[in-house]
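A.B. asks: generate a structure from the sequence data that follows.
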Amino acid sequence: MGIISTIVIGFIVGLVARAILPGKQAMGFLLTIVLGIVGSLLATYAGQALGWYEAGVGAGFIASVVGAIVVLVLYGMVARRG
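C.D. replies: I've put the predicted structure just below:
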């Protein structure tokens, strides 16, 4: 059930990040899930590097959304170049 819950929460985080960021993001279902999961990982590792989280503690929902927005902005910059 851990993998399924990660996928569901990643999808929700990805949807919220796409809803907050203005503009059109041409992403499908799977990329939205990947966006949420990668954003959560980014927030977790950045938080641990800054000393906000201890090892083994994941980022919260809001931090995951912020991480997903950062990933989405970077994705948009790379997609425009290509």
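
A.B. asks: drop to CA atoms for contacts and neighbour counts, all remaining ones
C.D. replies: Noted.

A.B. asks: now the helices for the protein?
C.D. replies: 2-20, 29-49, 61-81 (DSSP state H).

A.B. asks: tell me the angle the first one makes with helix 29-49.
C.D. replies: Inter-element angle recorded for helix 2-20 and helix 29-49: 90 degrees (by axes from the mean of the first three to the mean of the last three Cα atoms, to 10 degrees).

A.B. asks: now tell me what touches helix 2-20 from outside.
C.D. replies: By Cα atoms under 8 Å, 6 or more residues apart in numbering, the surrounding residues in contact with helix 2-20 are 25, 29, 32-37, 40, 61, 64-66, 68-69, 72.

A.B. asks: another sequence for comparison is provided below:
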Amino acid sequence: MVLGIIGTIIFGAIVGILARLVLPGRQAISMLMTVVLGIVGALIGYWIWGAPKDDGSIDWLRWITSIAVAALLVVGYERFVASKKA
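C.D. replies: The predicted structure is shown next:
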């Protein structure tokens, strides 16, 4: 259970960073919010594609979906929350 939570945080951080990399320009959000949105994107991507397979292979569809969802969350956060703070 603890390893699953730690793994989700690490996966979410990677997904959040990759999501920011695929977006053009500079995003006006903190790294902490990037990790949080990455975790949420990873969980949604996991939920969309179901439990990973136990065959030891990388589930590329889950990665791509998670990155896309996290990128949408970063854009949404930036437009609705970060723009109101400025």
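
A.B. asks: in structure 2, which residue range corresponds to stretch 20-32 of structure 1?
C.D. replies: Under TM-score structural alignment, stretch 20-32 of structure 1 corresponds to residues 22-34 of structure 2.

A.B. asks: re the thing from before, let's see if you can find the most crowded of the contacts of helix 2-20 of structure 1.
C.D. replies: Gly36 (32 neighbours; other Cα atoms under 10 Å).

A.B. asks: relative to Arg81 of structure 1, how far out is that one?
C.D. replies: Separation of Gly36 of structure 1 from Arg81 of structure 1 (Cα to Cα, to the nearest Å) stands at 23 Å.

A.B. asks: go on, Gln25 of structure 1?
C.D. replies: For Gln25 of structure 1, the distance to Arg81 of structure 1 - Cα to Cα - is 15 Å.

A.B. asks: ok, now Gly10 of structure 1?
C.D. replies: Taken as Cα to Cα, the span from Gly10 of structure 1 to Arg81 of structure 1 is 26 Å.
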